[in-house]
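Undergrad: sharing a sequence plus its predicted fold:
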Amino acid sequence: MEIGIDSFAANVPDPVTGRLTPPAIRMADLIDEIEVADRVGLDVFGIGEHHRPEFLDSAPAVILAAAAARTKTIRLGSAVTVLSAADPVRVFQEFATLDLISQGRAEIIVGRGSFGEAYPLFGFKFEDYDELFVEKLRLLLKIRDATEVTWAGHFRPPLNGQGIYPRPLQAKLPIYVGVGGTPESFARAGTLGLPLMVAIIGGEFRRFRPLVDLYRDAGRRAGHPPEVLQVGLHAIGFVAETAQDARDTFFPGWLTMFGAIGRERGWSPPSRSQFDAMAGPHGAYLVGDPESVAAKMLRASETLGGVSRITLQMSVASLDHRVMTRSIELLGTEVAPRVRAAAQSGEPSHG
């Protein structure tokens, strides 16, 4: 099982002091965090895409290219690229270039995005987001499979045999589909035979088992072998020396971020009891000490019928850089070895 981190390059005021880190310093810290993740042996680091004031990740390929020059083995990808509002030609070119810079470590996770700002920003209608995604995903896959592309669609000018350059170092640039909770999205990914990244930011892992089964069933009906139908999991997480320290450290920033998003979307105000339930044995947050986080990862994998990757979203809590790097170190040196050893031996999770 691969273990990694996803970041939205969040840059919000410290929940205690109210101070805002200058964007250039926050970006330097982020590159350093990716370096630390590489050094401690994590498998993948993903950068999201947002077009909002509290995030600095509107150009993920640029951030990843900077990280590629300072890392050696960690895979670098988007988490996610908002393909519905992007040009598939340009997306492919950017990540093919990243693949060359990183010597074959690039990958793309495509999705429709959890926020809607990208659509009017780039001249699209949010209500077309699904039709946009379907058309653009098929074009992106066509570009991946052929240098010269002939294609026509509704939302983009046609291609008439033009060459799409550069080509990546990898023979087949990895493309995952990032999904939330829409059954059609799971079924579509399975039918196309694309690996899946499931974003679970609330509730319980078991709630997603029927959707994962739907993905695998759709893939089998389309004739794809089981080994192609890989399932990854993206969840909110944080690791500290003790479970109580992890919760107490992560909660203030989580409350600030989810309180702001909740007010925007009309949700009920978040609470400590809600957070503790999500971080508890049955909730979907991977927040705790190394032993409990590793055990919960293994239980999540069992619950979903086996997952090939788990990535933690840590940046939503606006943590101090030193705190963040320590958590990354614990994830790489304490959590990952436990998970890999148990997964390799076939041991069941505990608890």
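TA: Thanks, I have the structure now.
Undergrad: from here on, just use CA atoms for contacts and neighbour counts.
TA: Will do.
Undergrad: please list all residues in contact with Val316.
TA: By C-alpha atoms under 8 Å, 6 or more residues apart in numbering, Val316 lies in contact with Phe8, Ala10, Gly253, Trp254, Met257.
Undergrad: closest to Leu83 out of those?
TA: Closest to Leu83 out of the contacts of Val316 is Phe8 (16.4 Å), distances taken as C-alpha to C-alpha.
Undergrad: identify the residues contacting the nearest residue to that closest one once chain neighbours are set aside.
TA: Leaving aside its chain neighbours, Phe8 sits nearest to Gly48 (4.9 Å; criterion: C-alpha to C-alpha, 6 or more residues apart in numbering). Contacts for Gly48 (C-alpha under 8 Å, 6+ apart) come out as Asp6, Ser7, Phe8, Ala9, Asp57, Ser58, Pro60, Ser78, Ala79, Val80, Thr81.
Undergrad: this is the comparison structure:
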Amino acid sequence: MSDRPTYDRLGTREHPSLGLDTFGDVPLDGAPGNHAETLREVVAEAVLADRVGVDYIGLGEHHRADYAITAPEVVLAAIAGQTSRIRLGTGVTVLSSDDPIRVYEKFATLDAVSNGRAEVQLGRGSFIESFSLFGYDLADYDRLYAEKLDLFAALQAEKPVSWQGTFRTPVEDKQVYPTTAAGLPAWVAVGGTPESVVRAAEYAMPLVLAVIGGSPAGFVQFADLYRRALKEFGHPELPIGMHSPGHVAATDEQAREELYPHQAELYTRLGRERGWGPYSQIAFNQAAGPQGAMFVGSPDTVAAKIAWSVRTLGLSRFQLKYSVGALPHEQRMESVRLYGEEVIPRVRRLLAAD
């Protein structure tokens, strides 16, 4: 294979990839087996997504009671065995508290068993539990990520690697296995810091913008910065993706009524950890509005907003984070079905009309 993976499989501005993300949200009602049941539900949701035409499923890595997915590559392997076309990745893999060589090996293995459908999205994560869990000092938060991303980028050539850093012993002329047929695509996921955007461009990795607050239009500056930085580093244009929460139902009213109590409970609980105030209906309505960060509503409403976001940012991929708090499995399944059968065709028609 070539020294670097090709990214034409991930979507283009002319033909964007439309995917889904989940963290495996767990109902915090104390019931035994919630985590195991949630993991089985995630597999079922991904199998449905494959069947209804969704392009990508991303599983987020967390290490806390309210999310079930701590080992996304294991769950993705289970999904791979029951699907045939959907691309399989993360949203995100917390590279700072993992070993880049092990991450590469696991996703190269997933790529083999899924017949070339694996990719990985690398980030620092929005939660910090993994640092103490795996023996890392949170004071090294930034340096750990920068150093480990550098090693991961070196591995993508799939040739013997010699590398030296601060936090691990040197790597001297080591080949990592298994190798892949066409390279392992790796995205850099960012929350909106210029330094992270430029770093993604420096390593010639596609960019994923986590748009979970404000408006997608507010991230145009980061998309533009990324494209300028790619040119300055001498790299070709690469995909830009976007991750945002949402929910699809038959009508706008139904989607909002189903999602709001779970969204409010989750954000109020997280707010107690992070010093935010209680989540309100006003905040929800703003986020779910025409230019807010949440994609909530009927297939027509969600499709129109996705198409607007794709045009505004020049996206090659959109990823809807469809699971929120204790939103029931049945409602998540219906949201996945509507997304694949009705939202995606509408988005494609809207963009083709341009």
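TA: Yep, that arrived. Computed from a predicted model, the values in this text were never measured in an experiment.
Undergrad: just give the TM-score of the two.
TA: The TM-score (TM-score structural alignment, normalised by the length of the first structure) is 0.94; 339 aligned residues with a C-alpha RMSD of 1.4 Å.
Undergrad: quick revisit: still touching in the second structure? Go through the contacts of Val316 of the first structure.
TA: With both residues aligned by TM-score structural alignment, their matches' C-alpha atoms under 8 Å, the contacts of the contacts of Val316 of the first structure that the second structure also has are Ala10, Gly253, Trp254, Met257.
Undergrad: same list, those residues, but as a markdown table with neighbour count please.
TA: Output for those, formatted as a markdown table (neighbours: other C-alpha atoms under 10 Å):
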| residue | neighbour count |
| --- | --- |
| Ala10 | 25 |
| Gly253 | 21 |
| Trp254 | 24 |
| Met257 | 20 |
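Undergrad: which among the residues you listed gets closest to Pro195 of the first structure?
TA: For those, the nearest to Pro195 of the first structure is Ala10 (26.6 Å; C-alpha to C-alpha).
Undergrad: who's in contact with that closest one?
TA: Glu54, Phe55, Leu56, Asp57, Ser315, Val316, Ser318.
Undergrad: mind running it again at 6 Å?
TA: Glu54, Phe55, Ser315 (C-alpha atoms under 6 Å, 6 or more residues apart in numbering).
Undergrad: what residue in the second structure is paired with it?
TA: Aligned by TM-score structural alignment, Ala10 of the first structure pairs with Asp25 of the second structure.
Undergrad: one step back: farthest pair in the kept ones among the contacts of Val316 of the first structure?
TA: For those, the farthest-apart pair by C-alpha to C-alpha is Ala10 and Trp254; their separation is 11.5 Å.
Undergrad: mind listing what's buried in stretch 283-303 of the second structure?
TA: Residues of stretch 283-303 of the second structure classed as buried by neighbour count (16 or more other C-alpha atoms under 10 Å): 284, 286-303.
Undergrad: where does that stretch end up in the first structure?
TA: Stretch 283-303 of the second structure maps onto residues 274-294 of the first structure, going by TM-score structural alignment.
Undergrad: could you do stretch 216-225 of the second structure as well?
TA: Mapped onto the first structure using TM-score structural alignment, stretch 216-225 of the second structure spans residues 205-214.
Undergrad: so the closest residue to His262 of the second structure other than its chain neighbours: helix, strand or coil?
TA: Of all residues beyond its chain neighbours, the one nearest His262 of the second structure is Gly325 (5.3 Å), with distances taken as C-alpha to C-alpha, 6+ apart. Look at Gly325 of the second structure: counting by DSSP: H, G, I helix; E, B strand; the rest coil, its state is coil.
Undergrad: the biggest strand by length in the first structure corresponds to what range in the second structure?
TA: In the first structure, taking DSSP state E as the definition, the longest strand is strand 231-239. Taken onto the second structure by TM-score structural alignment, strand 231-239 of the first structure occupies residues 240-248 there.
Undergrad: stretch 147-166 of the first structure now?
TA: With TM-score structural alignment as the criterion, stretch 147-166 of the first structure aligns to 159-178.
Undergrad: just the buried residues of stretch 283-303 of the second structure: which are in strands?
TA: In strands, defined here by DSSP E, the members of these are Phe295, Val296, Gly297.
Undergrad: the first one reaches Gly246, doesn't it?
TA: Spelled out, that is Phe295 of the second structure. Yes - counting by C-alpha atoms under 6 Å, Gly246 is a contact partner of Phe295 of the second structure at 4.3 Å.
Undergrad: residues in contact with the spatially most central residue of the second structure?
TA: What sits nearest the mean C-alpha location of the second structure, by C-alpha atoms, centre = their mean, is Gly91, with 2.7 Å. Taking C-alpha under 6 Å, 6+ apart as the criterion, Gly91 of the second structure is in contact with Gly58, Leu59, Gly60, Gln121.
Undergrad: next: Gln254 of the second structure.
TA: Gln254 of the second structure makes no contacts at all, as judged by C-alpha under 6 Å, 6+ apart.
Undergrad: is it fair to say it lies in a helix?
TA: Yes - with three-state DSSP as the criterion, Gln254 of the second structure is located in a helix.
Undergrad: separation between it and Pro245 of the second structure?
TA: As judged by C-alpha to C-alpha, to the nearest Å, Gln254 of the second structure and Pro245 of the second structure stand 16 Å apart.
Undergrad: next: Gly123 of the second structure.
TA: For Gly123 of the second structure relative to Pro245 of the second structure (C-alpha to C-alpha), the value is 18 Å.
Undergrad: show me the strands in the stretch 1-150 of the second structure, by range?
TA: According to DSSP state E, counting those that start in this stretch, the stretch 1-150 of the second structure carries its strands in the segments 17-22, 56-59, 87-90, 93-94, 120-123.
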